[in-house]
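A.B. asks: Here is my input, please return the structure:
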Amino acid sequence: MPERLVTLNNVSVRFDGPPVIDGINLTVNRGDIVTIIGPNGAGKTTLIKSVLGLQRVSSGNIWLKPGVRIGYVPQHLVLQPTLPLSVRRFMMLTGEAGDRCQQALTRTGVGHLVDASIHHLSGGEKQRVLIARALARNPELLVLDEPAQGVDINGQAALYELIRSLRDELHCGVIMISHDLHLVMAATDQVICLNQHVCCSGRPEDISADPAFIETFGQQVAESLAVYHHHHNHQHNLHGDVVAGDADHRQHEGCSGHGAH
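C.D. replies: I've put the predicted structure just below:
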């Protein structure tokens, strides 16, 4: 029986006017990767802020496993540019022990940057540090808001592969927001299409045929996703290049290490 980590029961959030999210039902179990997609203004960030307790719901309720450890990777990291801050000091702000922070940095591939200024990191390096910060808590549930934001296409593929491997190692649950539709199809177990309400949900290989998905994203996108999904049996390095796996898949459309997944 899967271990349930979070359940949303008919959750709605309203500010002034129509609901930002309306009647959301969702369960995430240990070992799940659930990806939320949708157009701008669909309520994706509001939904995960509600899960985190950062946004009060207007109706419905959210159940969290008692004492569940949550690691959160925000969409944007805003730091005072004039404040000197090394990666080491940034990680220590978590309150976790130094050796645990170093282990988390090493696991996400940026352990060598521990003494670097966080202001001078590339987009991909910064995202890996943010994931390491969440990882240092040994989370049972990882919540990621656009984890590949500001990362080039090769680095995005590598980040999604890292998230899958962390799920496998930690046997944690993952809730992730993404707009990288092609990439996310190879990186998730369940897709939820949100546009204030849940338009459709299901396995990534099935979702592209759903009429609600086609209505939201268009026939052309749906058709491209239908032929794009494939078994992901290769690996990427820090820069997104394919370094191991089935050679045939390296030649698959988008699998050369120089294009989208």
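A.B. asks: can we go C-alpha only for contacts and neighbour counts from here?
C.D. replies: Noted.
A.B. asks: Quick one: name whatever helix or strand follows the biggest helix by length in the chain.
C.D. replies: In the chain, assigned by DSSP state H, the helix with the most residues is helix 153-170. Where DSSP states H and E defines the elements, the next helix or strand beyond helix 153-170 is strand 173-177.
A.B. asks: so how far is that following strand off the chain centroid?
C.D. replies: 5 Å (CA atoms, centre = their mean, to the nearest Å).
A.B. asks: for stretch 37-55, same thing?
C.D. replies: The answer for stretch 37-55 is 13 Å, by CA atoms, centre = their mean.
A.B. asks: For that stretch, buried residues please.
C.D. replies: Judged by neighbour count using 16 or more other CA atoms under 10 Å, the buried positions of stretch 37-55 are 37-38, 42-52.
A.B. asks: What lies in contact with it?
C.D. replies: 6, 13, 20-21, 36, 56-57, 62, 143, 145, 175, 177-179, 181, 191-196, 216 (CA atoms under 8 Å, 6 or more residues apart in numbering).
A.B. asks: Let's see this one next, to set against the first:
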Amino acid sequence: MTTLLEARDLVLAYQGKTVLRDVNLTLASGEIVTIVGPNGSGKSSLLRALIGALAPLRGAVTRKPGLRVGYVPQNLVIDPTLPLTVARFLGLPQRIGRSAVRTALQDAGVPDLGGQQMVSLSGGQFQRVLLARALLSDPELLILDEATQSLDQPGAASFYRQIEAVRARTGCAVLMVSHDLHVVMAASDRVLCLNGHICCEGTPEVVASAPEYRALFGTGTQGALALYRHQHQHGPECDHDHVHEAAE
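C.D. replies: Below you'll find the model as predicted:
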């Protein structure tokens, strides 16, 4: 695997206050890595530092030269009076060929949305379109910042399964930042739990059982991991009532 970025002895500050310290992280091609942590734990600051938007107080971030990054935000506000189809949205600010639009929507799991108005989309469809937009750059690294915040648990699980499919097809790395502990961890190869520093890291099962993680979030994620594995095994046809019963 190719190393895409590396952080060494990273210390980050915001408005003169240290928010994250002693972070060491390596991200390789093909990995799905999730960053979790409570509010104020340094997740957003770490993300900004990794993409070069925040200069570290100490330490350094090294990125592969010419690294192509696709970004999926948690939301995007569009003027509801603006007539804007999905295909036209994907073609902003520069025109994109129809073939590229079709491929991106197919990869995002919404191949038939090109002609629909952006304002008519459901929350899940909207996030899939944002994913398609990120995929247009053929990213080596796909970053998702709270991308499922507006979705319910089954919708979030479906979205993360699509991310796994994108990784499998393209070999890109995926870096996710999320509060969504119900399913996001189980979609990951590796999880980093932040609370001003990396308090624990490893596979989802290792982190979910770590004392440091349980002190922050409790024990509910263990059941959520089993739920996600169950949904994944049965596939998206598993109905919502069954999913909610399993969660309880």
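A.B. asks: Send over the TM-score of the superposed chains.
C.D. replies: The TM-score (TM-score structural alignment, normalised by the length of the second structure) is 0.89; 245 aligned residues with a CA RMSD of 2.3 Å.
A.B. asks: on that earlier part again, what's the mean gap between the longest helix of the first structure and the aligned bit of the second structure?
C.D. replies: By mean CA distance after the TM-score superposition for the first structure, the fitted helix 153-170 of the first structure averages 0.8 Å away from its aligned residues in the second structure.
A.B. asks: could you pull out the helices for the first structure?
C.D. replies: So, for the first structure - with DSSP H - the helices run 44-52, 87-92, 98-107, 123-135, 153-170, 181-185, 204-207, 211-217, 219-228, 247-250.
A.B. asks: out of those, nearest to R69 of the first structure?
C.D. replies: helix 123-135 (10.0 Å; CA to CA).
A.B. asks: The closest one to helix 98-107, inter-axis angle?
C.D. replies: Angle between the axes of helix 123-135 of the first structure and helix 98-107 is 140 degrees (criterion: axes from the mean of the first three to the mean of the last three CA atoms, to 10 degrees).
A.B. asks: Report the aligned residue range of the second structure for helix 123-135 of the first structure.
C.D. replies: Matched against the second structure by TM-score structural alignment, helix 123-135 of the first structure falls on residues 123-135.
A.B. asks: and the matching stretch, how far from the first structure on average?
C.D. replies: Compared with the first structure, stretch 123-135 of the second structure is 0.5 Å away on average (mean CA distance after the TM-score superposition for the first structure).
A.B. asks: coming back round to it: compute the inter-axis angle for the longest helix of the first structure and helix 98-107.
C.D. replies: 130 degrees.
A.B. asks: Quick one: residues in contact with helix 153-170 of the first structure.
C.D. replies: Contacts of helix 153-170 of the first structure (CA under 8 Å, 6+ apart): 31-33, 108, 124, 128, 138-140, 147-148, 172-174, 183-184, 187-188, 235-241, 257-261.
A.B. asks: Give the buried residues for that helix.
C.D. replies: 153-164, 166-167.
A.B. asks: and the residue nearest to R100 of the first structure when sequence neighbours are not counted, what does it touch?
C.D. replies: Of all residues not flanking R100 of the first structure in the chain, A136 sits nearest, at 6.0 Å (CA to CA, 6 or more residues apart in numbering). By CA under 8 Å, 6+ apart, the residues touching A136 of the first structure are T94, E96, R100, C101, Q103, A104.
A.B. asks: neighbours of the first one, just the number please.
C.D. replies: By other CA atoms under 10 Å, 14 other residues sit near T94 of the first structure.
A.B. asks: Surely it touches A132?
C.D. replies: No - counting by CA atoms under 8 Å, T94 of the first structure stays clear of A132, with 10.5 Å between them.
A.B. asks: Leaving out chain neighbours, which residue sits closest to L181 of the second structure?
C.D. replies: Nearest non-adjacent residue to L181 of the second structure (CA to CA, 6+ apart): T221, at 6.4 Å.
A.B. asks: In contact with that neighbour, which residues?
C.D. replies: For T221 of the second structure, counting by CA under 8 Å, 6+ apart, the contacting residues are L181, H182, A208.
A.B. asks: try R133 of the first structure
C.D. replies: Applying CA under 8 Å, 6+ apart, the residues near R133 of the first structure are G71, M91, T94, C101, A104, L105.
A.B. asks: how does it look with 7 Å?
C.D. replies: Contacts of R133 of the first structure were listed using CA atoms under 7 Å, 6 or more residues apart in numbering, and they are M91, T94.
A.B. asks: Ok, A104 of the first structure next?
C.D. replies: A132, L135, A136.
A.B. asks: G259 of the first structure now?
C.D. replies: By CA under 7 Å, 6+ apart, the neighbours of G259 of the first structure are I153, N154.
A.B. asks: Q94 of the second structure - how many residues pack around it?
C.D. replies: So Q94 of the second structure, with other CA under 10 Å, has 9 neighbours.
A.B. asks: swap in the one 3 residues further on?
C.D. replies: The tally of other residues near G97 of the second structure (other CA under 10 Å) stands at 11.
A.B. asks: residue with max distance from the center of the second structure?
C.D. replies: T81 (29.4 Å; CA atoms, centre = their mean).
A.B. asks: What's it aligned with over in the first structure?
C.D. replies: Checking TM-score structural alignment: T81 of the second structure goes with T82.
A.B. asks: Good, wrapping up.
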